[in-house]
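*Asks:* Just to be clear, the model below is a prediction. Sequence and coordinates:
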Amino acid sequence: MRITLLKAPKYPDTTCDIGHHHFTYSLYLHEGDWRTGRVDEEGWKFNVPFLVYPIAPESEAVSEKTWLTLESAGGVFLSALKPAEDGSDDLILRLYENHGARTPVKVIFPHTSILSASECDLMERELHSLNVVDTSICLAFTPFEIKTIRMKRLQGVQFHATGFPFRGDSY
């Protein structure tokens, strides 16, 4: 087995990459190909570990409830969960399909009141509205597709997005 960790070219900078470097790597043994072995998920766990923040016990952000669940055959990941850039109270979800397959996904918000949802471009401009059924949205991904979803919440409903990872099936 061999691994190249660093390549120091002489052009355009003859001193680039010279100095001390620290590397961390991992071997993950699995059966089947990288998709069935869920190598992409293990890579997330390795490269983006859980971050733990101390918060007051009486904080409203502390909840034992699952805030968001993705139901799919696998390969769809949440890469961003953030407030909309336009200053509205809308919430933006960005998801992507990583396995190169057509994948249906159901995004479920079991404890959140969603007024409406729409698919947007990467600049968060609305493309078309999505059908919200109860507390869920159904999406269909093409291979390697990125989807940006804008959610409008009922007035006065707060989203708490403190201290959860952007990987796995539940957030």
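*Replies:* Good, I have the coordinates. Numbers count the residues shown, from 1 in each chain.
*Asks:* CA only for contacts and neighbour counts going forward, please
*Replies:* Fine.
*Asks:* Quick check: nearest residue in space to H111, chain neighbours excluded?
*Replies:* Leaving aside its chain neighbours, H111 sits nearest to W67 (6.4 Å; criterion: Cα to Cα, 6 or more residues apart in numbering).
*Asks:* what's the neighbour count on the one you found?
*Replies:* 17 (other Cα atoms under 10 Å).
*Asks:* Then the one 3 residues further on?
*Replies:* Using other Cα under 10 Å as the criterion, L70 is surrounded by 21 other residues.
*Asks:* second one coming, line it up with the first:
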Amino acid sequence: LFYNAWDIDFNYRKKPKKVLKEISHICFMDGPKVIRRNIYKYKKTKIVMDTILTENSNLIEFSLDIEFYEKFKMLRTEFNPNFFSDEVTCEIQFGVIKRSTLDNDPISKAQFEICAHKFVDVSNENYGLALLNDSKYGHHVKNGIISLNLLRSPIYPDKTADRGRHHIRYALYPHINNFENSDVTQTAILFNNEPILVSKRLSFESIIKSDTPNIVIDTMKKAENSNGVIVRLYESIGKTCKAKIKTSFKYNNTYEVDLLENIIKPIKIDELDFSPFEIKTLLFEL
């Protein structure tokens, strides 16, 4: 793979590849988790991979600790599910985009490597399979294969790119229903925001929440130029809907604002209308 940081060879899948062999494994339990730990080695590279099943969870999690010392090599994980679809749903910022999994025209052929944020999902009307990731964005979803790019080793512009130690997480999430009627988005958000464990018992109400599953509350911050709170939320699956927002804090007035926090109009948060993938920014005046 004699390509540097921003390029991948169109024909890279035709080049020789090495399936890493397991050199040892153990199985053990850790609280509610059942873990199989596999150890792989390739030249100077070492991979310790935990495959994790957790009680009351539908995720198959993978946690990798890697010492990677390669040059012009790419490390990928691949899955070959027993069903597939002609489209893959890819999460992007503030929504999703559907791409072809076929190679029947120049555009779909050019999508031999695609980007996605927290997940890719292949589904039919009855069920689907999502590959969730934590900060790994390069995917190949073609011809029955779901592949995630874990590491590369280019030499330009950084001669030591990707060399060294890495901790990587990803997960498979089988679900019922098609993507639009699943909880893939919510599950991916939770996977990317692990709970913080503390040695105390805590109980508190959510600061802000929506009554509509496909409305994602993405950002909450102090207003720049007024005594207020800014909340940014969006419709996540491409459907027109209505939503009601509830807060646990007191406020005086609510406004829809632009990205510079200039007031557009006053609004009522118990009757918000969203068009597909619409982003709204709200000002709660304190």
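*Replies:* That came in fine, so what should we check first? Here the structure is a predicted model, which is why all the values come from computation and not from measurement.
*Asks:* How alike are these chains, TM-score-wise?
*Replies:* Superposed pair, TM-score by TM-score structural alignment, normalised by the length of the first structure: 0.69. Supporting alignment: 141 aligned residues with a Cα RMSD of 2.6 Å.
*Asks:* L29 of the first structure -> the second structure?
*Replies:* Counting by TM-score structural alignment, L29 of the first structure lines up with P174 in the second structure.
*Asks:* Its match reaches V122, doesn't it?
*Replies:* No: with contacts counted by Cα atoms under 8 Å, P174 of the second structure stays clear of V122, the gap being 9.8 Å.
*Asks:* quick one, which of the two is more surrounded?
*Replies:* Taking neighbours as other Cα under 10 Å, P174 of the second structure and V122 compare with V122 leading, 26 against 18.
*Asks:* Okay, and K246 of the second structure sits in which element?
*Replies:* Counting by DSSP states H and E, the element that carries K246 of the second structure is strand 245-247.
*Asks:* Wait, a strand at T254 of the second structure?
*Replies:* Yes: using DSSP: H, G, I helix; E, B strand; the rest coil, the assignment for T254 of the second structure is a strand.
*Asks:* Which stretches in the first structure count as strands?
*Replies:* Here the first structure has its strands, by DSSP state E, at 69-71, 76-83, 91-97, 103-108, 114-120, 126-130, 132-133, 136-141, 146-153.
*Asks:* So which of those strands is the most surrounded?
*Replies:* strand 146-153 (a mean of 21; mean count of other Cα atoms under 10 Å).
*Asks:* So L93 of the first structure sits against I149, correct?
*Replies:* Yes: L93 of the first structure lies in contact with I149 (Cα under 8 Å); the separation is 5.1 Å.
*Asks:* picking up where we left off before, I'd like the strands of the first structure written out as TSV, with distance to F50 of the first structure added.
*Replies:* Shown next, in TSV, are the strands of the first structure (distance: least, Cα to Cα, whole Å):
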stretch	distance to F50 of the first structure
strand 69-71	18
strand 76-83	15
strand 91-97	19
strand 103-108	22
strand 114-120	27
strand 126-130	32
strand 132-133	31
strand 136-141	26
strand 146-153	24
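*Asks:* Out of those, which is closest to K10 of the first structure?
*Replies:* strand 76-83 (35.9 Å; Cα to Cα).
*Asks:* what's that closest one aligned against in the second structure?
*Replies:* With TM-score structural alignment applied, strand 76-83 of the first structure matches the range 215-222 in the second structure.
*Asks:* with the first structure superposed, average distance for the matching stretch?
*Replies:* Superposed on the first structure, stretch 215-222 of the second structure shows a mean distance of 1.3 Å to its aligned residues (mean Cα distance after the TM-score superposition for the first structure).
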